[in-house]
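Engineer: A predicted structure for the sequence below; I have some questions about it.
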Amino acid sequence: MRSVLLERPGAVAPLDGGEPRVATAVHYGEPMPEQRRLAAGAFVDRSDREIVTVTGGARLEWLHSLTTQHLLGLGVEGSETLLLSPNGHVEQAVTLTDDGSTLWLDVAAGKGGALLDFLLKMRFFTPVEIADVTDSWALVTITGDESLPAPDLIPVPPAKFASADVPARPSARYAVAMNADGGWSRRTDVLGVPTVDRLVPRESLASAAAETGLPVVGTWAYDALRVAALRPDVADFDHKTIPHEIPLLASGVHLDKGCYRGQETVARVHNLGRPPRTLVLLHLDGSEEHLPPPGTEIHSGGRVVGTLGTAVRHHELGPVALGLLRRNVAENPAAELTVGTMNAAVDRA
């Protein structure tokens, strides 16, 4: 399925990655100017996000028992949560919104099927209904909108490393407002500027973009800003990643709640030791025309010391990427890093 906004002049669809369930534009002909527009105020089509709903009076208590977030007492609000393996590895990173009757879960493209399958298997006799509504609803992001209160986010540590040393509480809830079309708006500020996610009927996607009066930009611009803000996506962690290695520990994990799958690992690493790896922002030397793909090995001293995540060309920072590095390497300012044939350095600003 192609987003209707791919029909706009200059729209460029993803060139690889197989056949996505929903194809959205990576840019509309001006990748760098689009980043600057997004930093000031723009509209991003993120309708490739897959959306699952949970309804029923027990929905919050049920999901509370399965995930890392404390969801009891959640009002008409948004939050984040993680689904972990029994060994505490991150399987799903979920952003959620409850509108008072329906819990909306949105995940990265290609992850909705696995989320739906897991939830259906874990329902047992719980009186909840679970559905995939990606074909009916679309998620978009708008920057520059300050109509909703800003979240009181727990900041990433000054050294820009993920850390186990975060308060034993979740991040503040994301403010949510209900829209007239049955969707909602949720302010997250995850791009380092006022950032609002908006759920709209898929059939109204084109009119939703026009009604904002904002320039429409592609997902490359969104990725550039989130990388600069040290905001990981699924390309930035692997099957071995534990929450302490990525900044989502601060926003998606409640460190003082009851049992859930993988809790033993979370508690042990938080209380007894430091995580083996940490997510960092890397500056790449830009010597290659094409940036390396996610999963590329990072080397230092002839050894593999990490894995590359999303690499982008940022309009101010130049070629940058997220990378999962061994903690001792990330904390060593003398470490010399290479990614393929390119030199790399950890951002220490």
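Structural biologist: Noted; the coordinates are in hand.
Engineer: can we go C-alpha only for contacts and neighbour counts from here?
Structural biologist: Noted.
Engineer: wait, what's in contact with the closest residue to residue 262 other than its chain neighbours?
Structural biologist: Spatial nearest neighbour of residue 262, chain neighbours left out: residue 88 (3.9 Å); criterion: C-alpha to C-alpha, 6 or more residues apart in numbering. Residue 88 makes contact with 242-243, 261-266 under the criterion C-alpha atoms under 8 Å, 6 or more residues apart in numbering.
Engineer: just the buried subset of the residues you listed, please.
Structural biologist: 242-243, 261-263, 265-266 (16 or more other C-alpha atoms under 10 Å).
Engineer: want to compare, so here's the second one:
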Amino acid sequence: MASPLLGRRGAVRGSGPDAGVAWHYGDPTAEQRALRAGGAVVDLSHYGVVRVAGPDRLTWLNSITSQNLLDLAPATSTELLVLSPQGHIEHAAGVVDDGEATWLITEGSHAPTLAAWLDRMKFMMRVEITDATEDWAVLGEPVGAEGGPGEPVTWHDPWPRTLAGGTRYGPDDAAHPGQDRPWRLVLVPRAGLEASVAEREAAGWRLAGTWASEAARVEAWRPRLAFEVDNRSIPHELDWLRTAVHLHKGCYRGQETVARVHNMGRPPRRLTMLHLDGSGHLLPLSGAEVRNGERVVGTVTSVARHHELGPIALAVLKRSTPEGVDLEVDCEGGAIASGQETIVPGEGVSADRPTARGPVTRGLGHHPSL
């Protein structure tokens, strides 16, 4: 559904997964600066919202997803993944409970299928699943705090903090660039979307588009379901065990692959950030091939023009791609050079991988489904 804020003067409609909201409102550089300064709000009303009510909601969600939700307190944010039996990512959602229901915030295109899958999995559990996207809209704010008393339901993005039971492949939390990106999502009644934005504007905030929020996300190395995930993705490749996976919570669908790759190391692919040569004013599209010489080594997943860093991108590469080499990215008008900034190291070893007890047979860490 198209946002009413697309009627604002200067609004330029987004495309792809962000169709339905504004890419920018005429001055993307100023919008990025306002977001960085903590004085902007982003219309993300195209995101999906699934509400799970009932007394069994947390124990049930805990049993079928990657996150430990047994003791999730109200107004405490986390996130979860729904994995296939082979450990591939099918859904991702921000999670917050308000004491009466658990709210799952996800990509708009995924909300109906996530709600339908949850409904099929409820069996005799006392839960009620609702795709609430038509009733609730999402706003993004550069605020590093949970929702307080009297505030709407709010999901505070935990990225890049390594949550209890998680682990990391990239740098420690304090050195991670995502520390400079406070971010939360606020649920507002869809009928009151414009009024909620106007309230923030009255307080001096600027309305910004997804150009600004996506540039900040790419800078923070934050994976997103709509871009970084394909039908082969496992959480390790995207450093998503930081916030979305609990390694010690017990069995759930896909858990065997999560444990095997964590214990053995070497996920098949790795997420990297690319600093693109902007001298030719060319920008690749999501899905563009990445090359090391003549060899295709990966795919661009997200692209952004950052107001300070210039053109940047996230890409998923083969694990064997050397970390120190410059790469080329296919682009309409010719290939462009790019430098790498390592997110998931090529060695593919997490910060707390168990120490091997003896010689490891070559190929033992390979999972046939990967």
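Structural biologist: Looks like it came in fine. These numbers were taken from a predicted model, which means no experiment stands behind them.
Engineer: work out the TM-score between the chains.
Structural biologist: Here the TM-score for the pair of chains, by TM-score structural alignment, normalised by the length of the first structure, is 0.85; 315 aligned residues with a C-alpha RMSD of 1.9 Å.
Engineer: quick one: which of the contacts of residue 88 of the first structure is nearest residue 315 of the first structure?
Structural biologist: The nearest member of the contacts of residue 88 of the first structure to residue 315 of the first structure, counting by C-alpha to C-alpha, is residue 243 at 29.6 Å.
Engineer: distance check, the counterpart of that closest one in the second structure against residue 185 of the second structure.
Structural biologist: Counting by TM-score structural alignment, residue 243 of the first structure lines up with residue 235 in the second structure. Relative to residue 185 of the second structure, residue 235 of the second structure is positioned 22 Å away (C-alpha to C-alpha, to the nearest Å).
Engineer: for the most centrally placed residue in the second structure, give its distance to residue 231 of the second structure.
Structural biologist: Among the residues of the second structure, the one closest to the centroid is residue 224, at 2.9 Å (C-alpha atoms, centre = their mean). From residue 224 of the second structure across to residue 231 of the second structure, the span is 14 Å (C-alpha to C-alpha).
Engineer: for burial, what's the neighbour tally of the closest residue to residue 102 of the first structure other than its chain neighbours?
Structural biologist: Using C-alpha to C-alpha, 6+ apart and skipping residues adjacent in sequence, the residue nearest residue 102 of the first structure is residue 55, 4.8 Å away. Using other C-alpha atoms under 10 Å, residue 55 of the first structure has 18 neighbouring residues.
Engineer: what sits against the counterpart of residue 55 of the first structure in the second structure?
Structural biologist: For residue 55 of the first structure, the aligned position in the second structure is residue 53, judged by TM-score structural alignment. Contacts for residue 53 of the second structure (C-alpha under 8 Å, 6+ apart) come out as 100-102, 127-129.
Engineer: how about 10 Å then?
Structural biologist: 97, 99-103, 126-130 (C-alpha atoms under 10 Å, 6 or more residues apart in numbering).
Engineer: can you say which of these are buried?
Structural biologist: By 16+ other C-alpha under 10 Å, the contacts of residue 53 of the second structure give 97, 101-103, 127-130 as buried.
Engineer: can I get those in JSON lines with distance to residue 294 of the second structure?
Structural biologist: JSON lines is the format used below for these (distance: C-alpha to C-alpha, whole Å):
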{"residue": "97", "distance to residue 294 of the second structure": "50"}
{"residue": "101", "distance to residue 294 of the second structure": "52"}
{"residue": "102", "distance to residue 294 of the second structure": "49"}
{"residue": "103", "distance to residue 294 of the second structure": "46"}
{"residue": "127", "distance to residue 294 of the second structure": "53"}
{"residue": "128", "distance to residue 294 of the second structure": "53"}
{"residue": "129", "distance to residue 294 of the second structure": "49"}
{"residue": "130", "distance to residue 294 of the second structure": "49"}
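Engineer: before we move on, back to that, so which of the contacts of residue 88 of the first structure persist in the second structure?
Structural biologist: Checked against the second structure using both residues aligned by TM-score structural alignment, their matches' C-alpha atoms under 8 Å, these keep these contacts: 242, 261-266.
Engineer: where's the aligned residue in the first structure for residue 287 of the second structure relative to residue 307 of the first structure, distance?
Structural biologist: Counting by TM-score structural alignment, residue 287 of the second structure corresponds to residue 295 in the first structure. To residue 307 of the first structure, residue 295 of the first structure is 6 Å away according to C-alpha to C-alpha.
Engineer: joint contacts of the two?
Structural biologist: With C-alpha under 10 Å, 6+ apart as the test, residue 295 of the first structure and residue 307 both reach 236-238, 323-324.
Engineer: so among the residues you listed, which ones count as buried?
Structural biologist: For those, buried by 16+ other C-alpha under 10 Å: 236-237, 323-324.
Engineer: closest to residue 274 of the first structure among those residues?
Structural biologist: The closest of those, once distances to residue 274 of the first structure are taken by C-alpha to C-alpha, is residue 324, at 14.5 Å.
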